[in-house]
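give me a model of this one.
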Amino acid sequence: METYQVDLSEIALRIRREIVRMVYNAQSGHPGGSLSVADILTVLYFKEMNIDPKNPNDPKRDRLILSKGHASPALYATLALRGFFPVSDLAGFRKIDSHLEGHVSREIPGVEVSTGSLGQGLGVGVGMALASRLNGFNYHVYVILGDGEMEEGNVWESLMAGYKYKLNNLVAILDRNGIQLDGYTRDIMPLHDIHAMVESFGWNVIEIDGHSFSEIEDAIEKSKRSERPTFIIANTVKGKGVDFMENNPKYHGSPPESEDLYRRAMRQLGEEI
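Predicted coordinates for the structure are as follows:
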C-alpha cells in the first residue's frame, strides 16, 4: 500500500475550503456537518487508513463508510485531495452532468457505499467487518455517524450485532456536533449519556475532541488494540472554521447566501477570493 506524508492541519484547511467552495458554487449542500468532520477524515485518509488511490479496489484495503451521507462535500474533497479523482471534478458538485451527487455514491472512486438514508451505514460496516474475517483478511472498517442519526433503530441493532460477533476490526465514529436538520439534538431527541448507553452494548467507548489530530490518532490506535468493536465519540463543532456557520442550525443544509459571506468564509479558511 502507498505511504503518504502530509501536514494534517494544512490538508484539513484545504478540505474545508473545498467544502465551502462546492456548496457555494452549487448553492446547495450541507456545509455544517461537512466542516465538523473534516479533521476526522484528514486523520483517517492521510495518516491511519491502509489505502492506495492507484488501487482503490485492493481487497485488503481499509474501508470507510460515511453513514451520514449528506456530508458528501467533506468526503469528496478528501478523496480528491488524496488522489482518487481530479480536484477539478469538485466544481461539478450537485450538477446534472457530474458524478458528484448530493449524497455519496458508490460510483465515485474511493466511495465504498452509497449512503443518504440515515441509520444504514453501521449495519453495512458490520457486514464488511465480518467479511474481512471470513475472507482471511485483516482490514479495518470505519463508519462515521451523525448524532441525529443515532435516533435510528438500525444503529442500535447494529451495535448489538457488532458486539455479538466480537468485531474488533470495526470502529464507529460519532460526529457529535449537537445539531441535526431541524435544530439542536438536545431539543429533538436527547442522547443523554451516550457513552454509558453504547458501553452497555458491550463496545469499547472512547470520547475525544474531534478537532484534535492527536486525540483522533490516539483513539484510532487504541481501537486497534481492543478485543471489542470500538465506538469513538468525537465532540465537534458544526460549521467548524467559519464563524457564522459554527453552532448554527441554519447551515446544516444551506450554503453561504451571498458573495460577501462566501468571501468571508474563504478568508477565514486562509484564501482570499
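
going forward, measure contacts and count neighbours with C-alpha atoms only.
Will do.

where along the stretch 151-273 of the chain do the helices fall?
153-164, 185-188, 194-199, 213-223, 259-268 (DSSP state H, counting those that start in this stretch).

the structure of the following sequence is requested for comparison with the preceding one:
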Amino acid sequence: MTLTPQTAGTVLERGRCADPAQLAHRADWLRLRVIEMIDRAGLGHYSSTFSCAEILAALYYHALRLDPADPDWPDRDRFLLGKGHAAVGLWPILADLGYLPTEALDTFGYLGSRVGDHPDMRTTPGVDFSSGSLGHNLSVGLGMAYAARLRGSDHRTFVLTGDGELHEGQVWEAAAAASHYRLGNLVAIVDANGFIGSGPTDELLGIEPLAQRFAAFGWRVVELDGNDTGALIEALDTLPDPGSESPVCLIARTVKGKGVRLMEESPRAWHVGYLDSGQRADAVAEITMRMREREAGA
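Here you go, the predicted model:
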C-alpha cells in the first residue's frame, strides 16, 4: 500500500505509478507526520494543511517531473505553494524524496531551521519560490511559465492557492496575463476548502462561482473533489500538452481539516492551533485506523 521513496539520482518522470489507494495512504501518512512536527513545535497550521494533503500527495508521488538529486534542474516541473502556511505538509514529502535529511523535520518551528512555517527558497532545496504574504505566487508562476515558453522548455509550473488567497487582486491580474500570453504550461490548483483563518471564505468576500470566473479570464477549468485521489489522478493525467495555449485551473473542492473529525466539525477553530495530549491521541488513532483498514482491504 505504501509508496517507496525514490532513490537519489533518479529523475522522477510524470505519471509515475501510483493508484488512488496508495495516494490516499500517503496523504494520511502525511497527516501523521504533520501532527508529530506541530507537536514538537507547539503550534501550527493543521486544518489548511490537511485539506490539501491529497493534492500534495498526487503532485509529488505521481505528477511532477523532478530530480531530487538536482533541485535546480532546469527541466523540472515547478511547484509554488501560494498558501505558504501549509508548508508543514511539504517538508515530510521533500525529506521522503531525498531533498532534505529526515532529521531536519525535528527542527520544524525552531529559529534558524531550514523547515519553517512558510517555505523559503533561500534555505530549503526543492522550494521554487518563497511564500508568506498571500497572493504573489500565481504572478511568479506565470513568469516561470512564460520563461519556459521563451526557452522552448516543456516543463509545467503548478501553483497551489487557497480560496481565501483569491481575495487578493494580484491573483486576478495574473489570471488575465496568463491567458493573454497563452500559457498552457501553467496550472493553478485552488484548494477550495471554504474557509479562511477567521471563518467562511464568502463571509469576508464572495468568490463564487469560481469556475465561471476563471473561464471568463480564458482558463480551461476542471472542478473536482480535491480529497479524492482518483479524481486528482484523472485531472493531472489529462492536462493538455505544455505547448497548448490555455492555462488550466483545477478547482479542488476540499474539506478543511480533512481526515480528523474534530477539525472537520470545527474548521474555524483549527486554522492555527495545538492538539492537547488527548486530542492528539484521538487524531492519531483515527488516522491510523483508517490506514489499517485501507491496507486490510488492499
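
in JSON lines: the helices of the stretch 151-273 of the first structure, plus mean neighbour count and distance to residue 123 of the first structure.
Shown next, in JSON lines, are the helices of the stretch 151-273 of the first structure (neighbours: other C-alpha atoms under 10 Å; distance: least, C-alpha to C-alpha, whole Å):
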{"stretch": "helix 153-164", "mean neighbour count": "18", "distance to residue 123 of the first structure": "5"}
{"stretch": "helix 185-188", "mean neighbour count": "14", "distance to residue 123 of the first structure": "22"}
{"stretch": "helix 194-199", "mean neighbour count": "15", "distance to residue 123 of the first structure": "15"}
{"stretch": "helix 213-223", "mean neighbour count": "18", "distance to residue 123 of the first structure": "19"}
{"stretch": "helix 259-268", "mean neighbour count": "16", "distance to residue 123 of the first structure": "36"}
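
just want the angle from the longest helix anywhere in the second structure to helix 229-237.
The longest helix of the second structure (DSSP state H) is helix 20-41. With axes from the mean of the first three to the mean of the last three C-alpha atoms, to 10 degrees applied, the angle from helix 20-41 of the second structure to helix 229-237 works out at 100 degrees.

returning to what we had before: just so I know, which of the helices of the stretch 151-273 of the first structure lies nearest residue 51 of the first structure?
Closest of the helices of the stretch 151-273 of the first structure to residue 51 of the first structure is helix 213-223, at 15.5 Å (criterion: C-alpha to C-alpha).

where in the second structure does the closest one align, residue-wise?
Mapping helix 213-223 of the first structure onto the second structure (TM-score structural alignment) gives residues 229-239.

can you give me the buried ones in stretch 40-57 of the first structure?
By neighbour count on 16 or more other C-alpha atoms under 10 Å, the buried set for stretch 40-57 of the first structure is 40-53.

can you check stretch 115-129 of the first structure too?
115-116, 118-129.

go on, stretch 55-66 of the first structure?
60, 61, 62, 63, 64, 65, 66.

what sits up against that stretch?
Applying C-alpha atoms under 8 Å, 6 or more residues apart in numbering, the external contacts of stretch 55-66 of the first structure come out as 49-52, 75, 84, 104, 109-113, 115, 121-122, 125, 137-145.

what distance do you get for residue 192 of the first structure to residue 185 of the first structure?
Distance, residue 192 of the first structure to residue 185 of the first structure, by C-alpha to C-alpha, to the nearest Å: 10 Å.

which neighbours do the two have in common?
With C-alpha under 8 Å, 6+ apart, residue 192 of the first structure and residue 185 have no common neighbours.

what count of nearby residues applies to residue 288 of the second structure?
The local packing of residue 288 of the second structure (other C-alpha atoms under 10 Å) involves 16 other residues.
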